[in-house]
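# Show me how the following folds:
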Amino acid sequence: MEQIGANQSFAGQQLRYKHQSAVLNCEMTFSIYLPPQAVKGPVPVLYWLSGLTCNDENFVQKAGAQQHAAQHGIAIVCSDTSPRGYGVADDPEAAYDMGLGAGFYVDATQQPWAEHYQMYSYILDELPALVNREFPVDGKRTSISGHSMGGHGALTIALKNPQRFKSVSAFAPICSPLQCPWGDKVLSHYLGDDRQAWAQYDTVELIKQAKQHLPLLVDQGTADNFLTEQLKIELLVEAGQVADYPMQIRMQPDYDHSYFFIATFIAEHMAFHARALL
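Below is the predicted model of the structure:
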């Protein structure tokens, strides 16, 4: 692990590192914010998963989360959104919604993707193991959040592993890859044509099967240009009602899909996670 960035922020440290990932078979970067409380001992940690085209720096630079992380004494780990580097497969047409910057937080089973695109295992196991070993964080007090593709990742990872997380939240998540064009395109390439294999990465399907209920918060803007075709928030609402899964789903009038939306409500998400973590 090599440090490649460091900035003081709200009396804490915003740090950036690169490391060789055995799971992804390539070099990866991640960012971590350590609040000022970390100098006194381990602090709880929130994992943030970003959306299509992003890397580990978008949230760090645009969301304004450091102030609220410092207030609550919570570390924030921001991963990259896909494997990268020489030899890592990409969309042959260089489309933004598959390949580099579009790992979808699944473990690919099809070639050429399977060699590197194991983002589910990276987020669930390899990255937390590294963070827990190298930084003053309490790995037993962990929550997860994300935006769009990352909201899909946060929700599916938490729902599949409720014992690992204290809470989960999302901004404008892709709720059902089984029922949207992004899912049709990406999961058919990463996982193959058997749609039953896709269900393990579909929030709506996982809600139906959930035996353990985590604190769950979703914010969705009503002016989001992806809302109707890709995000399918109404399917999540319906699934939650049918499964009697308690969740907060808030429709925010006139907000779009951008980081302006995230920055507006990030304080409330940090407070939501603090109630579960502290």
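# going forward, measure contacts between C-alpha atoms and count neighbours the same way
Fine.
# Show the contacting residues for the residue of the chain most remote from its centre.
Farthest-out residue of the chain from its mean C-alpha position, per C-alpha atoms, centre = their mean: Lys40, at 27.8 Å. Neighbour list for Lys40: empty [criterion: C-alpha atoms under 8 Å, 6 or more residues apart in numbering].
# quick one, what contacts Ile32?
Applying C-alpha under 8 Å, 6+ apart, we find Ile32 in contact with Gln14, Leu15, Arg16, Ala75, Ile76, Val77, Cys78.
# re the thing from before, relative to Gln163, how far out is the residue farthest from the centre of the chain?
27 Å (C-alpha to C-alpha, to the nearest Å).
# contact partners of stretch 150-160?
Counting contacts by C-alpha under 8 Å, 6+ apart, the residues outside stretch 150-160 that touch it are 48-52, 81, 104-106, 120, 124, 144-146, 164-165, 167-175, 200-203, 206-207, 210, 214.
# compare with the first, here's sequence two:
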Amino acid sequence: MSKSYLDIIKIKSNKCFNGKQNVYKHFSKSTDCEMTFSVYFPNNYENKNVSVLFFLSGLTCTHENFISKAGSQALADELNLVIVAPDTSPRGVKIDGDDESWDFGTGAGFYLNSKAKVWSKNYNMYDYIVNDLYETIFYNFNLKDSKAGILGHSMGGHGAIMIALKNPDKFQSISAFSPILCPSKYPWGIKAFSNYLGDNKDDWAEYDSSILITKSKEKRAILIDQGLDDEFYKTELGTDDFEQIANQIEYPITLRRHEGYDHSYYFISSFLKDHFEWHKNQLR
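Coordinates of the predicted model:
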């Protein structure tokens, strides 16, 4: 019998703020390996008008970081939000070089589809999120009438904005914490794009939010929060560049800069309620 990404196995379940924090695994056709993801279900969600939010994590993270550090469950239960948190890369696929550095390979899939031969069999996190995981969630959990939004942090912020811009039919609300906004211009993105995609800059442009917003017909509003004590703010993220481009084309972004906050989950947890409420309002 062939493996289907729609077939899931529950591997963990904990009651949390009246709802359930669950963890599942399934086989992904896009990454050609088993993937793990978490879902928080508000209490009695089947009988409520819930929205679905996908949270994409950053470099080195797994499905666990957001659900254990952000304080999301109480807010999700209060606002009737189903929260999906996937892994950040394939795991256990044993590719030479995938564990040599913290910012590339395992834990650093960059939410794209790789074109480089050595990576292209497994490192297709774009298709995994947009197709396999999205369809798995709506198929298995009776959510066909629910709308979806997407948010993320750092590399996951890049993924969230980029994926939403390319798939406005699937994701109707967008936000990010400390996102990588101009990956084609800064070291993390250049390293990832060069290795996963090769030297063709047209391929890079397909995953660069600062380019994609110039082509967006929907112009769906984006909320971005950025800490001013973030050690990567000026060297990796491209926040100011993105803001300048957005202003030039009158793209609707709300960019909030916060004194004293860094790149950590302490920052995320401080403003997560704002983001959840933003999505709830956008998805009405």
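# coming back round to it: and the contacts of Ile32 of structure 1, which two are the farthest apart?
Taking C-alpha to C-alpha as the measure, the contacts of Ile32 of structure 1 span a maximum distance of 13.1 Å, between Arg16 and Ala75.
# Those two: who's more crowded?
Neighbour tally, Arg16 of structure 1 and Ala75, criterion other C-alpha atoms under 10 Å: the higher count belongs to Ala75, 30 against 20.
# Map the more buried one onto structure 2.
Following TM-score structural alignment, the counterpart assigned to Ala75 of structure 1 within structure 2 is Val82.
# burial measure for the closest residue to its match other than its chain neighbours, as a count.
Spatial nearest neighbour of Val82 of structure 2, excluding adjacent residues (C-alpha to C-alpha, 6 or more residues apart in numbering): Val52 at 4.7 Å. The number of residues packed near Val52 of structure 2 is 26, by other C-alpha under 10 Å.
# what's the answer for the one 5 residues further on, then?
Using other C-alpha under 10 Å, Ser57 of structure 2 has 30 other residues around it.
# try the one 5 residues further on
The burial metric for Thr62 of structure 2, expressed as a neighbour count using other C-alpha under 10 Å, is 22.
# right, and it touches Thr88 too?
Yes - Thr62 of structure 2 is in contact with Thr88 according to C-alpha atoms under 8 Å; the separation is 5.8 Å.
# what's the average distance of the host helix or strand of Ala69 of structure 1 to structure 2?
Counting by DSSP states H and E, the element that carries Ala69 of structure 1 is helix 66-72. Between helix 66-72 of structure 1 and its aligned stretch in structure 2, the superposed structures give an average distance of 0.9 Å (mean C-alpha distance after the TM-score superposition for structure 1).
# Arg91 of structure 2 matches what in structure 1?
For Arg91 of structure 2, the aligned position in structure 1 is occupied by Arg84, per TM-score structural alignment.
# Same question for the counterpart of Ser270 of structure 2 in structure 1, what's its three-state structure.
In structure 1, the residue equivalent to Ser270 of structure 2 is Thr264, according to TM-score structural alignment. The three-state assignment at Thr264 of structure 1 reads helix, by DSSP: H, G, I helix; E, B strand; the rest coil.
# where's Thr264 of structure 1 relative to Ile144 of structure 1, distance?
Separation of Thr264 of structure 1 from Ile144 of structure 1 (C-alpha to C-alpha) stands at 18 Å.
# Look at these two and report which has more neighbours.
Per other C-alpha under 10 Å, whichever of Thr264 of structure 1 and Ile144 has more neighbours is Ile144, with 26 against 12.
# Now do the contacts for the residue positioned nearest the centre of structure 1.
By C-alpha atoms, centre = their mean, the mean C-alpha position of structure 1 lies nearest to Leu49, the distance being 2.4 Å. The contact partners of Leu49 of structure 1, taken as C-alpha under 8 Å, 6+ apart, are 78-81, 144-147, 149-151, 153-154.
# Filter these down to the ones in helices?
When DSSP state H is applied, those are split such that Met149, Gly150, Gly151, Gly153, Ala154 fall in helices.
# Now do the helices in structure 2.
Listed from the start of the chain, structure 2 has helices (DSSP H) covering 64-69, 72-79, 117-120, 125-127, 134-140, 155-166, 187-197, 201-205, 209-212, 239-248, 265-282.
# Would you mind getting the average deviation of the first one from structure 1?
Taken against structure 1, helix 64-69 of structure 2 registers an average deviation of 0.3 Å after superposition, with mean C-alpha distance after the TM-score superposition for structure 1.
# for the fifth one, same thing?
Following the fit onto structure 1, the mean deviation recorded for helix 134-140 of structure 2 is 0.8 Å by mean C-alpha distance after the TM-score superposition for structure 1.
# Also the third one?
Compared with structure 1 after fitting, helix 117-120 of structure 2 deviates on average by 0.8 Å (mean C-alpha distance after the TM-score superposition for structure 1).
# May I see the buried residues of that helix?
By 16 or more other C-alpha atoms under 10 Å, the buried positions in helix 117-120 of structure 2 come out as Trp119.
# Where does that helix end up in structure 1?
Counting by TM-score structural alignment, helix 117-120 of structure 2 falls onto residues 111-114 of structure 1.
# Residues in contact with that stretch: which ones?
Contacts to stretch 111-114 of structure 1, defined as C-alpha under 8 Å, 6+ apart, come from residues Ala89, Asp107, Ala108, His189, Tyr190.
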